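K.L.:
Could you work out the structure for the sequence below:
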Amino acid sequence: MPELTRMTWRETSGAARTAIALLPIGSQEQHSGHLPMGTDTMLAEAVVDGALAGLGGDPQVVRLPALPFGHSPHHLFAAAVSLRAATLQAVLDDVLDSLATTGFRRVLIVNGHGGNDEIMRLAVKQYSLRADVALAACSYFSLGTDAATPGHAGMFETSLMLAAHPDLVREPAPRPEVTPPPLFAEPPYPGLTVERHGEWARAGGSTDDATEASTAGGAELFGRRVSALADAIRAFDRATRESHAHLEGTA
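P.N.:
Next up, the predicted model:
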């Protein structure tokens, strides 16, 4: 698997003509009392690396080092390293601009933190208006027909961490009953986004009970997420390969 960090500039420049540059992004933020701060970053990296291993080099992908910081102001009540929304968008814009200047014409951003999702997608939409590139963005947990609702520091993420990094998972405590239930986790109407001040602290930093998480369940979830990302990479490649070749031929 070609990794940008390990490549020379000549190797990078040569690969840029045909390869997809892939940037994982995550966060450093509280994940209740049993998961590490870097959970989102580590899971994004694990799913990306699993998908790239399954692809076996076809299509060619250059994997960038993960961006470990995201937009996490809602977790600062406990602990987080958070970028402002405008800062994260500016960082992504600079990364995309650097890759385009280097010669990459296809870039995929793979996100592991819900707070980054809208910002990442806006960055991709805006940059594609300025440069002759094909860009894509996704959160690994929302891909495919069996897309999951990951929650935060609950069963989904804890199960995945048990599969990917079991040595970093502490014993989860039962989530206390929260009354009234936080609106970010249980909106009063489908499709409605609701934020109420102080909800995350009141809910103890998680959206659901992690005590039902299991290594076996995590392995199954992990396999489905890896497969969905691999399918997404193949689809992005098929949809952009001919136009990319045309651009190279007219450059």
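
K.L.:
all contacts plus neighbour counts: C-alpha atoms, from now on.
P.N.:
OK.

K.L.:
these two touch, right, G218 and G154?
P.N.:
No. G218 lies out of contact with G154 (C-alpha atoms under 8 Å); the separation is 11.9 Å.

K.L.:
okay, those two: which has more neighbours?
P.N.:
G154 (24 against 21; other C-alpha atoms under 10 Å).

K.L.:
Name all residues that make contact with that one.
P.N.:
S206, T207, D208, D209, A210, T211, A213 (C-alpha atoms under 8 Å, 6 or more residues apart in numbering).

K.L.:
Could you dump those into TSV and include neighbour count and distance to P24?
P.N.:
Listed next are the contacts of G154 as TSV, based on neighbours: other C-alpha atoms under 10 Å; distance: C-alpha to C-alpha, whole Å:
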residue	neighbour count	distance to P24
S206	21	23
T207	21	24
D208	20	25
D209	20	27
A210	23	25
T211	15	28
A213	19	25
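
K.L.:
which among those residues gets closest to D167?
P.N.:
A213 (14.7 Å; C-alpha to C-alpha).

K.L.:
And the strands in the chain, which stretches?
P.N.:
20-25, 28-29, 61-63, 80-81, 106-111, 134-139 (DSSP state E).

K.L.:
want to put them side by side, so please do this one too:
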Amino acid sequence: MTLLTLTELTWREVRAAGAEGIALLPIGSQEQHAGHLPMGTDTLLAEAVIDRAAVHLTRHGPAPRLVRLPALPFGHSPHHLFAAAVSLSAATLGAVLDDVLDSLATSGYQRIMVVNGHGGNDEIMRLAVKRFALRAEVTVAACSYWTVTDRDGAGDTGDADDTGDGERPDVTPGHAGWFETSLMLAAHPGLVRTPVPSRAPVEPPPLFDRPPYPGLTVERHGEWQRVGGSTDDACGADAAAGHRLLDARARGLARAIRAFDAATHPGRAAAHPSQGEE
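P.N.:
Predicted structure coming up:
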């Protein structure tokens, strides 16, 4: 089996898997997703992408041994407390990630990948990974699932039937909009409240989603509440688009895992970290 579950392993099996395997840690959030998506959307989607990526890896030749941890269900979500959220401070989330990574390293894992499902976690996650690798003899990777799409189609996973058509970069990833709603209609349709309401354009548009100049990060007090908790209109979302979007991210994550494995497998010369493997 390509994907093992930490919760179901004995401690000896954990140690054995850590010698050559890769630990996968999904992290998400519990926060408002407008009136039609559940609080755990970010956590559920991070898990769905990992599960589907494991399927792609299994289909196409020998795959690295992966051990998935239970998803960390809480993230940094103070910007959603105007409606409802369970939020960790940036310092607390960083400390939790540091403790989890330290536990994995002490338990024998030399390679760890964090897969994130919530935008508010991204910077904190990446900083935690960088800081941990400075003090522990491990190799740690991190990504947010929406950033690893397989835009080249089949790539090295062997799937040529879907090239990712239907992408809408203007509303990806967004929040509780077309992208996330389409994904949830594919992954967890029973949790989507229908009909999905239409959202009228908001003027002026929120600065956090459309900064006035490229490269700027802009936050204005009260923006999330003013726009009703979503970044774009979700009423055009559908399950067919969601399956294409989900498969593209799963294939991308599968390729990322293979590349991480090839570059960091035990026995690979550490003196040449820049050499990739196809």
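
K.L.:
After superposition, what is the TM-score?
P.N.:
Once superposed, the chains reach a TM-score of 0.95 (TM-score structural alignment, normalised by the length of structure 1), with 246 aligned residues with a C-alpha RMSD of 1.5 Å.

K.L.:
that older thread, closest one to E118 of structure 1 out of the contacts of G154 of structure 1, please.
P.N.:
T207 (19.8 Å).

K.L.:
which one among the contacts of G154 of structure 1 gets closest to A46 of structure 1?
P.N.:
Looking across the contacts of G154 of structure 1 and measuring by C-alpha to C-alpha, the closest to A46 of structure 1 is A213, at 18.0 Å.

K.L.:
Counterpart of the closest one over in structure 2?
P.N.:
When structure 2 is aligned by TM-score structural alignment, A213 of structure 1 is paired with A237.

K.L.:
Please list all residues in contact with that match.
P.N.:
Contacts here follow C-alpha under 8 Å, 6+ apart; on that basis A237 of structure 2 touches G177, W178, F179, T181, S182, L185.

K.L.:
Most neighbours out of these, which is it?
P.N.:
T181 (30 neighbours).

K.L.:
For that one, list the residues it contacts.
P.N.:
Counted by C-alpha under 8 Å, 6+ apart, T181 of structure 2 has contacts L37, V192, A234, A237, D238, G242.

K.L.:
Make JSON lines out of these and add distance to Q110 of structure 2.
P.N.:
Below are the contacts of T181 of structure 2 laid out as JSON lines (distance: C-alpha to C-alpha, whole Å):
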{"residue": "L37", "distance to Q110 of structure 2": "37"}
{"residue": "V192", "distance to Q110 of structure 2": "39"}
{"residue": "A234", "distance to Q110 of structure 2": "41"}
{"residue": "A237", "distance to Q110 of structure 2": "40"}
{"residue": "D238", "distance to Q110 of structure 2": "40"}
{"residue": "G242", "distance to Q110 of structure 2": "34"}
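
K.L.:
average offset between the lengthiest helix in structure 2 and structure 1?
P.N.:
Taking DSSP state H as the criterion, structure 2 has its longest helix at helix 239-264. When structure 1 is overlaid, helix 239-264 of structure 2 sits 0.5 Å from its aligned residues on average, using mean C-alpha distance after the TM-score superposition for structure 1.

K.L.:
follow-up on the earlier one: now, which of the contacts of T181 of structure 2 sits nearest T5 of structure 2?
P.N.:
G242 (25.8 Å).

K.L.:
Could you measure from that closest one over to P189 of structure 2?
P.N.:
10 Å (C-alpha to C-alpha, to the nearest Å).

K.L.:
Need the nearest residue in space to the equivalent of A163 of structure 1 over in structure 2, chain neighbours excluded.
P.N.:
Mapped onto structure 2 by TM-score structural alignment, A163 of structure 1 lines up with A186. Sequence neighbours aside, A239 is the residue nearest to A186 of structure 2 in space, at 4.7 Å (criterion: C-alpha to C-alpha, 6 or more residues apart in numbering).

K.L.:
Same list (the strands of structure 1) but as JSON lines, adding mean neighbour count.
P.N.:
Shown next, in JSON lines, are the strands of structure 1 (neighbours: other C-alpha atoms under 10 Å):
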{"stretch": "strand 20-25", "mean neighbour count": "25"}
{"stretch": "strand 28-29", "mean neighbour count": "25"}
{"stretch": "strand 61-63", "mean neighbour count": "24"}
{"stretch": "strand 80-81", "mean neighbour count": "19"}
{"stretch": "strand 106-111", "mean neighbour count": "25"}
{"stretch": "strand 134-139", "mean neighbour count": "20"}
